[in-house]
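Asks: got a sequence here, can you model it:
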Amino acid sequence: MNTSERLGYGKEEKLLIVNADDLGLAKAANDGVFDLLEEGAVSSATIMMNCPWSAEAAERIASMPDVDIGVHWTLTSEWPHYRWGPLVRNRASATLTGKDGWFPQTPEETERRADPEEVRGELIAQTEAALAAGIALTHADNHMGSLYGIVSGKDLLHVAYDVCAKYGLPFRLPRKLIPVGGRQIPPEVQERAKRRAREAEDRGIVLPDYITGPEYRLLPGESYDDVKAEGIGLLRALLPGVTEWISHPARVTDELRSFHLHPEKRGMEIRFWRDPDVQSVLREEQIRMIGWKELKQLQDSLRI
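Replies: Predicted coordinates for the structure are as follows:
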């Protein structure tokens, strides 16, 4: 049974959650994400409670009580001149930071150094910070995939599952991996992913069936038409079930350009979801947009 059936939809229905990552990252990210949320062009967003603009994002969320907002668990800080670190600031976060006090720039370093119990404390702190800001969380996901063991195979998903179970949050992990952009998935990675998905569901954590989305970087020579063509191809390739599309929209401003290596790509993601041709494809393919709240309600029902 796929997740769409568990939600009460038909087995062959194509359900799409479009999540805007990185709320709170910067003013440009907040404005871009809220533009699309207010227009109904995306389904949900996730907030980085460690970042400077999270307080402004939380204030704006308060004026949109029906919006689906999750916590974007953050253990990395990728930009050389725009950094952030843990909310837990004591010896209980020693393995989460470098000598400069900031999170590492790559998931690989997090995988290599992070103590699972320190990760647990930080994920709880970020979740509690969101709740204290008045955000009714609908789900959780992870910045840069630092919990998934993508680089080294050493994942921290058991910690994520503990925190998801504690707070009743569905989680960004596909029940089935599908190749995107012609990339092949090694058999051992497929098997590990299936095992981790089963472990989550055994804990009562609800997952989407699939995850998709464009490359977050602007490739050399890539134009909006290229991005649009890739995105439409991904939409037409959606399989029956619940798919989460990972998006990174932001307004392209001087602020964003001051630290981001690929600011134009974030602007293209706003343009994509506003594009009439994209909306036409959603209708043609009979793709129904839903939010994470439906998965949260399902998970809550499993706890009764």
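Asks: contacts and neighbour counts: CA atoms only from here.
Replies: Will do.
Asks: quick one: residue 17 is in a strand?
Replies: Yes. Residue 17 sits within a strand when classified using DSSP: H, G, I helix; E, B strand; the rest coil.
Asks: one more, please, to line up against the first structure:
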Amino acid sequence: MTRRVVITADDLGREPGSTEVILSLLAEGHVSATTLICVSPVAEHAAQRVRKLGVVPRLHVTLTSERGVPRWRPLNGAASLVDPDGTLSDDPLALGARGEAEDVIGEAEAQLSWMRDRGAAPEAADSHAGTLYGLHGRSWLAETLEWCARHGLAFRLPRDPEPYFGGPLPPQLAAAHEKAVAFADALGVSIPRTIATNRRTASELGGYERLRDDYLRRLAALPEGTSEVFLHPSREDAITGPDGIVRTWETRLLRDPVWHDALDSEGIEVVGGWWPAREGTG
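Replies: Modelled structure (predicted):
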């Protein structure tokens, strides 16, 4: 067995600046996958552009808005997902307190249909802001895995969660995770060996070199099998505040020769997905 990694740029379609950065990184070969936010006004443009690159993004199931951009609206408008003005809340805890499973899966279905209607048939899905996992209240993980199984989709659920969380899970969360992994296996939903990303702020990191060193450490620690490293690259004028600083650093990392040298020296193969290739897709 060898070590493989999917290098994913999350949030294609979030807003124009991040979208342009992600498209450039895909064209340059610095990332091997991306995820699409279908509820954004930029999604249509992003879908057209990424299709020209020959890339099929994963579905980034999006149930919340983000601070700093105009609030998004769901595609099916289910009452339990929205604020009184019909927009998705930018607070995952608000969604976690009120979202109904039927509405959550209905919105995921609508977003998947949106992609398929535009000639993109994603092979996997994941969760924007982690809302499907129950980290902010109600969990819809079981329903999501059943939905993935119905559509033949892989899903971003790490078989080993410790690299993401930075250590062992609390007992209750560990038990829920173990149950979810077993359920994914029983349903035949492909999941990655582990996942890794940056979860620290710009002030906690202190500078670009600290972020790079942290990613290099995570890269070296990847286990056998296929894992995923996902980032949120952007540029300075696209996202204001500390979050924008970190996203700009991640763009820099993906073009950094030190990062590429580490991939080579570690002997890690970069791949497009952690799931078996479908017939006819190579």
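Asks: strands along the stretch 151-282 of the second structure, start to end?
Replies: 154-155, 195-196, 225-231, 269-271 (DSSP state E, counting those that start in this stretch).
Asks: mind putting those strands in a markdown table, distance to residue 185 of the second structure included?
Replies: Listed next are those as a markdown table, based on distance: least, Cα to Cα, whole Å:
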| stretch | distance to residue 185 of the second structure |
| --- | --- |
| strand 154-155 | 11 |
| strand 195-196 | 17 |
| strand 225-231 | 16 |
| strand 269-271 | 22 |
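Asks: mind putting these in a markdown table, distance to residue 136 of the second structure and mean neighbour count included?
Replies: Below are those laid out as a markdown table (distance: least, Cα to Cα, whole Å; neighbours: other Cα atoms under 10 Å):
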| stretch | distance to residue 136 of the second structure | mean neighbour count |
| --- | --- | --- |
| strand 154-155 | 19 | 24 |
| strand 195-196 | 19 | 24 |
| strand 225-231 | 20 | 23 |
| strand 269-271 | 31 | 16 |
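Asks: wait, which of those is closest to residue 43 of the second structure?
Replies: strand 225-231 (18.7 Å; Cα to Cα).
Asks: out of the strands of the stretch 151-282 of the second structure, the one nearest residue 239 of the second structure is which?
Replies: strand 225-231 (14.6 Å).
Asks: re earlier: closest one to residue 63 of the second structure among the strands of the stretch 151-282 of the second structure?
Replies: strand 154-155 (16.2 Å).
Asks: residue range in the first structure corresponding to that closest one, please.
Replies: Mapped onto the first structure using TM-score structural alignment, strand 154-155 of the second structure covers residues 170-171.
Asks: so what touches stretch 12-31 of the second structure?
Replies: 7-9, 11, 32-38, 40-43, 45-47, 49-50, 53, 69, 233-235, 237-238, 251, 254-255 (Cα atoms under 8 Å, 6 or more residues apart in numbering).
Asks: put the buried members of those residues into a PyMOL selection.
Replies: Command for PyMOL that selects the buried part of the contacts of stretch 12-31 of the second structure, burial taken from 16 or more other Cα atoms under 10 Å:
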select buried, resi 7+8+9+11+32+33+34+35+36+37+38+40+41+42+43+46+47+50+233+234+235+238+251+254
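Asks: so which of the contacts of stretch 12-31 of the second structure belong to helices?
Replies: 43, 45-47, 49-50, 251, 254 (DSSP state H).
Asks: closest one to residue 109 of the second structure out of the residues you listed, please.
Replies: Of those, the one sitting nearest to residue 109 of the second structure (Cα to Cα) turns out to be residue 43, at 16.4 Å.
Asks: what do we get in the first structure for the closest one?
Replies: By TM-score structural alignment, residue 43 of the second structure lines up with residue 54.
Asks: re the thing from before, need the ones in helices among the contacts of stretch 12-31 of the second structure in JSON lines (columns: distance to residue 262 of the second structure).
Replies: JSON lines is the format used below for those (distance: Cα to Cα, whole Å):
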{"residue": "43", "distance to residue 262 of the second structure": "33"}
{"residue": "45", "distance to residue 262 of the second structure": "34"}
{"residue": "46", "distance to residue 262 of the second structure": "31"}
{"residue": "47", "distance to residue 262 of the second structure": "32"}
{"residue": "49", "distance to residue 262 of the second structure": "30"}
{"residue": "50", "distance to residue 262 of the second structure": "27"}
{"residue": "251", "distance to residue 262 of the second structure": "16"}
{"residue": "254", "distance to residue 262 of the second structure": "12"}
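Asks: out of the residues you listed, who's nearest residue 268 of the second structure?
Replies: Nearest to residue 268 of the second structure among those, with distances taken as Cα to Cα, is residue 254, at 15.3 Å.
Asks: in the second structure, what stretch matches stretch 133-141 of the first structure?
Replies: Under the criterion TM-score structural alignment, stretch 133-141 of the first structure matches residues 118-126.
Asks: list the buried ones in that stretch?
Replies: 120-126.
Asks: strands - which of the residues you listed land there?
Replies: 124-126 (DSSP state E).
Asks: got a markdown table for those residues, with distance to residue 141 of the second structure too?
Replies: A markdown table is the format used below for these (distance: Cα to Cα, whole Å):
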| residue | distance to residue 141 of the second structure |
| --- | --- |
| 124 | 15 |
| 125 | 12 |
| 126 | 11 |
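Asks: hang on, the earlier thing: out of the strands of the stretch 151-282 of the second structure, nearest to residue 81 of the second structure?
Replies: Using Cα to Cα, the strands of the stretch 151-282 of the second structure put strand 154-155 closest to residue 81 of the second structure, at 21.6 Å.
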